[in-house]
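*Asks:* Predicted coordinates and the sequence they were generated for:
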Amino acid sequence: MATITILLLLIALPLLAAAASAQLVAQPECRDRCGNVSVPYPFGIGVGCFRDDGQPGFQLECNDSGPGQPPRLTVVGYGYHLAALSLQGEARTYLRATRHCYNSTGELVDRVTEYMSVSGTPYLFSSTKNRLVTLGCPSLGYFNDGRGFYVSGCTSVCRPSQYALPGSCTGVGCCQSAIPNGADYWESALFNFSPGQQDTVVFNTNPTLCRYVFLVETKWFDGQTSNSFVNRTDDFAVPLMLDWAVRNVGNCSAARRNATDFACKSAGSRCFDATNGPGYRCSCPKGYDGNPYLDGGCADIDECRRKDEYLCYGECTNTPGNYTCQCPPGTSGDAYRENGCRVNDKFTLALKIVTGVSVGVFLSLFTCFWVYLGHQKRKLIKAKQSFFEHNGGVILQQQMRSYSGAPGGGGGGFKIYSEEELKKATNNFAADQILGRGGHGIVYRGVLEDSTIVAIKKSKMMEETETKEFAREMFILSQINHRNVVKLHGCCLEVEVPMLVYEYVSNGTLYHYIHGGKGLESNTALDTRLRIAAESAEALSYMHSSASPPILHGDVKTANILLDGNLTAKVADFGASKLAPSDEAEIATLVQGTCGYLDPEYLMTCQLTDKSDVYSFGVILLELLTGKKVICFDGPEQGKSLVSRFTIAVKTNRHDEVLDSRVRKEMGPKALEEATHLVMRCVSMSGEERPTMKEVAERLEALRRYQQNPWGQAGARDLEEGQSLHGREQQHDVTYKFIPQDVLDVEEGSTYTFSL
């Protein structure tokens, strides 16, 4: 029996020692509590029980002799009451609020002024756990340091109770402010605003009888939100948090130089610099608990006994500074997670072999599949690169870099898009995104990633000869910046036939406007037509005269003139466009264009010139004035062409009958004469007899201005002042009269026909 007792004692002794070590708080033989307040070393009660490093503040006194009073812990030499102490560097004390009370006439009748100094001690006012509060209004509350300089403060103003605002201590009747690090002295002050000093906007009315200023624990004050606390008039004290540290040296680095005085005594304890003021504090290493300021004060934490803090759903084993947790025998999984351990499966050798072979076959097939996909991807990338180079992408990139590097350059916003970008913009070129179809391809509506709405032209084919010059011509077209020309934003070159990205114009084509009944019923139909014609002519004139090098459109027609929401004309579709040839002998191998708009001289010579665009524009002008289609297959042979029909009507002086009824009603005789003359010059068989687009644009603008004046209206009396079409003197009028020799001599049955 005695042997068993001895064995039990031998087993229990290490456990008791560990428990005692874990609970080691104060020096041996020293008091470690005062009432319900723990007194850990370096603090202590009595001689030899506290750290004596030359700074007062660690020596405490416990006064427990008062009858019926709880023990009171105070700082020796200062008398401050400590309500709590922790090894985490915090202490709680109490501070009496500074108070000024006034009678109804504003006279000071009671005054309590408080100050507190912790200078030269381990304590400093906590800047993170405290705040300065001023109660009552109107009042300015603040505090000074030991030298009398201002540290922190705030102003509390008044507001009538019937206009009270939500929120507590926001500046009305109560205000608060933060305090800085390093504060060790509190001397409070209250500044009262006399009635003559009060700004009625800021301080209003209803001043309180008593006003306070105090330093208070933030957490405690946040719970005091009732009006009874804000409007109190009694004398009271509030809790205040102090930060303590070993402050006889500035930091850990300096403290380690003197091993005898170094406060971190326990083996493995860590030292870290104080965050509020100079000094340092100590802590036990991870996995240990206790008092790091005592030899042997840090003891290993038995995590297996603290299952609420350290989770383990298996077999727990404590280790120095840590613990392990494993699933019980016969199970496997994650023992740190509830239900994480599972019973081991009966996985036979045969099943493992079958599974291994299956996985091997699957991985082989999967690898082959990925190799195939990689090959196809490289093949696709190579094809895209080949198309990109074939379509002149490298040349285009060089031109864009050269342009952006030039003074004032920047690429004009032109961009080379990838095929994936345009697929995403058009929902993979969905049918419901199609805006129109033409001889050169299909136009889709697209929305780019930056939400820009664009028109994307997907061409059907392109000749080899066109491909060589495509990149250069696209870059030049992208530099066109004219309000009446559809802006070319960029292109996609990594496809077999390049795709073009244009500005989106919302109101359809001029063809639809004329022949689809979308606007000709308007009261300003004639003016609208003349404006659209003038804007289109101005765009073509810009391309012929101002672009460098000049650009020939090659397919001018109403279907290639778009209208925006304000019916502003915008010339589009440069599918047949060419740069003006430097060699006038350059001959086209393929005549492109649209029946009814093609220049007869271009058909015969295969040479596209700026006068070819003039002829096509003349047909558009005729289409605007007559409202009729350029080719009518229902009439007689000589009347199928609108140009032929109008020319024959001019010869017989019956051309006004061909005009649209609205035009015939609104256009005056002089304007009609000028319009007829301009049309016949434009559609002349000889390109040399046709005017330039610049002249056409000027004539149309003048015609429009004339038509807008009262004397230009149909039925208006001819003014005797001699006003001509251009507002010039009558003698210049001969310039604009119709000359019969300019009419194309087309006899009945001799109309030139062709097919493409």
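*Replies:* Great, that's in hand.
*Asks:* only C-alpha atoms for contact and neighbour calcs from this point on.
*Replies:* OK.
*Asks:* What ranges does the stretch 551-700 of the chain have for its strands?
*Replies:* 551-552, 561-563, 569-571, 578-579 (DSSP state E, counting those that start in this stretch).
*Asks:* With distance to Ala471 and mean neighbour count added, can I get the ones you listed in JSON lines?
*Replies:* Conversion of the strands of the stretch 551-700 of the chain to JSON lines gives the following (distance: least, Cα to Cα, whole Å; neighbours: other Cα atoms under 10 Å):
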{"stretch": "strand 551-552", "distance to Ala471": "15", "mean neighbour count": "25"}
{"stretch": "strand 561-563", "distance to Ala471": "24", "mean neighbour count": "24"}
{"stretch": "strand 569-571", "distance to Ala471": "21", "mean neighbour count": "26"}
{"stretch": "strand 578-579", "distance to Ala471": "12", "mean neighbour count": "20"}
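*Asks:* second one coming, line it up with the first:
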Amino acid sequence: MAFRLMFCCGKGLDRKEQGKKQATWRVFSLKELHSATNNFNYDNKLGEGGFGSVYWGQLWDGSQIAVKRLKVWSNKADMEFAVEVEILARVRHKNLLSLRGYCAEGQERLIVYDYMPNLSLLSHLHGQHSAECQLDWNRRMNIAIGSAEGIVYLHHRATPHIIHRDIKASNVLLDSEFQAQVADFGFAKLIPDGATHVTTRVKGTLGYLAPEYAMLGKASESCDVYSFGILLLELASGKKPLEKLSSTVKRAITDWALPVACEGKFSELVDPRLNGKYVEEELKRVVLIALICAQSRPEKRPTMLEVVELLKGESKEKFDALENDELFKSPHPADYNDGSRVDDGSDFISEEKEPIRELKEPEGDPGK
């Protein structure tokens, strides 16, 4: 199988990081996972999407796991499984979801992870936990910095470098202490040394896709920076990346946030569920970083290393330069985002699409 061959290349794991957290993944039997999940009982289901379903399980030693059961119906689906297992076997970082193991028996393809008790960022912003407001401002800042540091590892520490290609709220999981762990590497791409980008078919979720990737298929680290900018705005505001204006039209979060930020009205951008309990300076910092990340020109976006530095407030000089950027002087909202108004439909591109000139929402499953 393809994934068995790919593991032979796993020597590329960054040795410094490998020393910090040794790989502990293993091959599970289908019988073992059936037992752990009570035969993939519906009551154990944590979520479902275009990729398949995720189930809670408990191993014989009492440890809790999450089992992703993929829908295998083609060589492409099998390859997506192989890619995710390969990437997860390579990467080890406190802000990246760890691989516990996998199972490939017959037509079954299953990936096993540590169970994250607080589920995903999506569940707290827009899902089952959204009304509880467990994400105070301090937790949101920690999630922003933690997820950014996980992406820094992918872009700058892993060998070869890795583009995630699907940074979004549902792929940021939260452990028992609400520490962020970036997950789901099924769309990830390895970047050869010296390459600035790879041209590929488009996969991902509308609202998070960088325009050069959505329209031309050019995937680079900068595309992840764009997606992370959208995620930051979502984290600060509690709004979705695409907001319904009518039954057929949506507006990008950036087209709402940029004019407000340019007027300095940052308090209008914060999630009302925080009830005014936030740090004004940090909110301003998060919003400006988000907007500079999510601008349409990739050459103007910062690297994730710079994003982490800015989020931590480590350089007043660099933040002052950011605050005085031309983007915040004379905004042109209509030209700012690639998809400010798009036809309503499914947000998730579950199948690879040819690069497109006009970004529209394709048919697919939004649940990933």
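*Replies:* On my side now, so go ahead. Just so we're clear, the structure is a prediction, and the values are computed from it rather than from any experiment.
*Asks:* what ranges do the strands span in the stretch 351-500 of structure 1?
*Replies:* Counting by DSSP E, counting those that start in this stretch, the strands of the stretch 351-500 of structure 1 are 415-416, 434-437, 441-447, 453-459, 488-492, 499-503.
*Asks:* What's Val91 of structure 2 aligned with over in structure 1?
*Replies:* When structure 1 is aligned by TM-score structural alignment, the residue opposite Val91 of structure 2 is Ile480.
*Asks:* And for Cys223 of structure 2?
*Replies:* Looking across to structure 1 (by TM-score structural alignment), Cys223 of structure 2 lines up with Ser612.
*Asks:* How about that match: what's its closest non-neighbour residue?
*Replies:* Leaving aside its chain neighbours, Ser612 of structure 1 sits nearest to Asp599 (5.3 Å; criterion: Cα to Cα, 6 or more residues apart in numbering).
*Asks:* Just give me the match in structure 2 for the one you found.
*Replies:* Matched by TM-score structural alignment, Asp599 of structure 1 corresponds to Ala210 in structure 2.
*Asks:* what's around that match, how many residues?
*Replies:* Ala210 of structure 2 has 31 neighbours, counted by other Cα atoms under 10 Å.
*Asks:* do the same with Ile45 of structure 1
*Replies:* 25.
*Asks:* Could you measure from it over to Leu73 of structure 1?
*Replies:* Going from Ile45 of structure 1 to Leu73 of structure 1 by Cα to Cα, to the nearest Å gives 9 Å.
*Asks:* Val556 of structure 1 now?
*Replies:* Val556 of structure 1 sits 101 Å away from Leu73 of structure 1, going by Cα to Cα.
*Asks:* Kindly report the same for Leu700 of structure 1.
*Replies:* Distance, Leu700 of structure 1 to Leu73 of structure 1, using Cα to Cα: 103 Å.
*Asks:* quick one: which of those two has more around it?
*Replies:* More neighbours surround Leu73 than the other of Leu700 of structure 1 and Leu73, with 26 against 23 (other Cα under 10 Å).
*Asks:* Mind telling me what element that one is part of?
*Replies:* Per DSSP states H and E: Leu73 of structure 1 is located in strand 72-75.
*Asks:* okay, and that strand goes to which residues in structure 2?
*Replies:* Aligned using TM-score structural alignment, strand 72-75 of structure 1 spans no residues in structure 2.
*Asks:* C-terminal to that strand, what's the next element?
*Replies:* strand 82-86.
*Asks:* Can you point out the buried residues in that next one?
*Replies:* Of the residues in strand 82-86 of structure 1, 82-83, 85 count as buried by neighbour count, 16 or more other Cα atoms under 10 Å.
*Asks:* you'd agree Tyr336 of structure 2 is up against Cys293?
*Replies:* No. With contact defined as Cα atoms under 8 Å, Tyr336 of structure 2 does not count as touching Cys293 (11.8 Å).
*Asks:* More neighbours: which of these two?
*Replies:* Higher neighbour count among Tyr336 of structure 2 and Cys293: Cys293, with 28 against 19, using other Cα under 10 Å.
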